[in-house]
Each structure stands twice: as C-alpha cells, then as structure tokens.
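1. sequence unknown, structure follows:
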C-alpha cells in the first residue's frame, strides 16, 4: 500500500505519518522512491493511534511501547528458531533439554 492509501485507510495526515516514520515507529519499504506499507505497518499504526488517542500515551511512552513490541517480536522469532533446532535433535537430546527446562522452573 502506498503512502496515500495508507493515510486514507488510517485517516491520518502526512505530518502525522512523517513524524511516525522519523521516530522509527514505522519503517516502510521503499519502491521507486516511494514509501510502501505492509500489513504489519498498518497494525503498528493502529497501535500508535490507540496509544496516543484512546489511552492518552505521550510520545515518549509510545517510543517505549514500540521498542518493547519490537523486542517481543525479536524474542518470538528467536524462540521459533530455537524450537525448530530442538525439533531436529534426536529424541534423547530433546528429552534432556525438556528435563533441564523443568529443573530451571523449580528455582
């Protein structure tokens, strides 16, 4: 979705969108010199609108929330890779890892 479609869809103006991009809250792709937005950008923009509108979060707060969202997505990606690698191991290795995890939970 291009810049204009994105703004129309979310009912925001160019100043607002430019600010979000400058803050790094949205990082659109570039194609032929124009910004292109994905579904993930729409979801992030909706979150920003909710935070700043309905929840009354200020810019510094939005910055913190977006950073935490990014960290969470990074952790989920890492966990997915880890689970894939563990799933490729032999059964006895998987069992030892599971037992080790249970031992850690006891602390």
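-> Structure received. Model, not experiment: these values are computed from the prediction.

2. Please count neighbours and contacts with C-alpha atoms only from this point.
-> Noted.

3. residue boundaries of the strands in the protein?
-> With DSSP state E, the ranges of strands along the chain come out as 29-31, 34-36.

4. just checking, what packs against the longest helix along the chain?
-> Counting by DSSP state H, the longest helix found in the chain is helix 59-87. For helix 59-87, the packing partners by 3 or more C-alpha pairs under 8 Å, 6 or more residues apart in numbering; DSSP states H and E come out as helix 39-52.

5. buried stuff in the helix it packs on?
-> Under the neighbour-count criterion of 16 or more other C-alpha atoms under 10 Å, helix 39-52 has 41, 42, 44, 45, 48, 49, 51 buried.

6. Please tell me how far it is from the chain's geometric centre.
-> Centroid separation for helix 39-52 versus its chain: 10 Å, with C-alpha atoms, centre = their mean, to the nearest Å.

7. and it with helix 59-87, angle?
-> If you take axes from the mean of the first three to the mean of the last three C-alpha atoms, to 10 degrees, helix 39-52 sits at 140 degrees to helix 59-87.

8. In addition, the following structure is provided for comparison:
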C-alpha cells in the first residue's frame, strides 16, 4: 500500500497546509497508517482530506465540524451498502416472499 507523507499530501490536496492537515488528524478526519516503518496517508485518506478541505473552504467548517460531516458521509455509505445487500438477499427469495416484502414496504393503506 502506497503511503503519502505530509509533504506529498500538501502537494496533492488543494488548499491543504501542514497545519491544516495536522488539525484534520487531531479532529480524526483521517488517521495516518503505518507500513514498513513509514507513517503516512493512503489514497482513501487523500480523498477524505480533499472533501474536508472543500468543506472547510466552501462552508467555513472547522476541522471538528468537517469530521462530523465525514462521519455522516461514512454512515450514509454504510447504509447504502446494507440496503444493497438486503435488496440482493430479497431478490434471491421466491416470488411469494418478494411480493410480501414489497407489500410490507409500501405500508398499510398503500396501493
């Protein structure tokens, strides 16, 4: 796994400074990884830092507020994955069960 140093992160993420990066780390927007004795940031961390930097600039969010938004984004992604898996599981069931599930999802009184 390729890890990027602080200097590389600052060069690759628009609007990032070492001070801002360290503030995002302190707020737990990202957590540096360690591999082969090196500490750095993975490609996914760079994506999170890009979003955090955009939030900070566009909405004037401090690092802790950015961390909260990133946490909510993580939750949404987790829910989407769970719903996709649920849909796939229901799709593998017999027609009778799929029909009953659809009816239950529509709720009482729905046509």
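-> Received it, and whenever you're ready, just let me know what you need. These numbers were taken from a predicted model, which means no experiment stands behind them.

9. Would you give the TM-score for this superposition?
-> Scored against TM-score structural alignment, normalised by the length of the first structure, the superposed chains reach a TM-score of 0.77; 105 aligned residues with a C-alpha RMSD of 2.3 Å.

10. quick one on the thing from earlier: which one of the strands of the first structure lies nearest to residue 97 of the first structure?
-> Each of the strands of the first structure has some distance to residue 97 of the first structure by C-alpha to C-alpha; the shortest is strand 29-31, at 39.6 Å.

11. mean deviation of the closest one from the second structure?
-> Using mean C-alpha distance after the TM-score superposition for the first structure, strand 29-31 of the first structure ends up 2.7 Å from its aligned counterpart in the second structure, as a mean over the superposed pairs.

12. Would you mind listing the outside residues contacting that strand?
-> 35, 36, 37 (C-alpha atoms under 8 Å, 6 or more residues apart in numbering).

13. Reformat those residues as CSV; add distance to residue 65 of the first structure and neighbour count.
-> Below are the contacts of strand 29-31 of the first structure laid out as CSV (distance: C-alpha to C-alpha, whole Å; neighbours: other C-alpha atoms under 10 Å):
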residue, distance to residue 65 of the first structure, neighbour count
35, 24, 15
36, 23, 18
37, 20, 18
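
14. Next, count neighbours for the equivalent of residue 84 of the second structure over in the first structure.
-> Under the alignment (TM-score structural alignment), residue 84 of the second structure pairs with residue 80 in the first structure. Using other C-alpha atoms under 10 Å, residue 80 of the first structure is surrounded by 12 other residues.

15. next one: residue 71 of the second structure
-> By other C-alpha under 10 Å, 14 other residues sit near residue 71 of the second structure.

16. repeat for residue 63 of the second structure
-> Residue 63 of the second structure has 23 nearby residues by other C-alpha under 10 Å.
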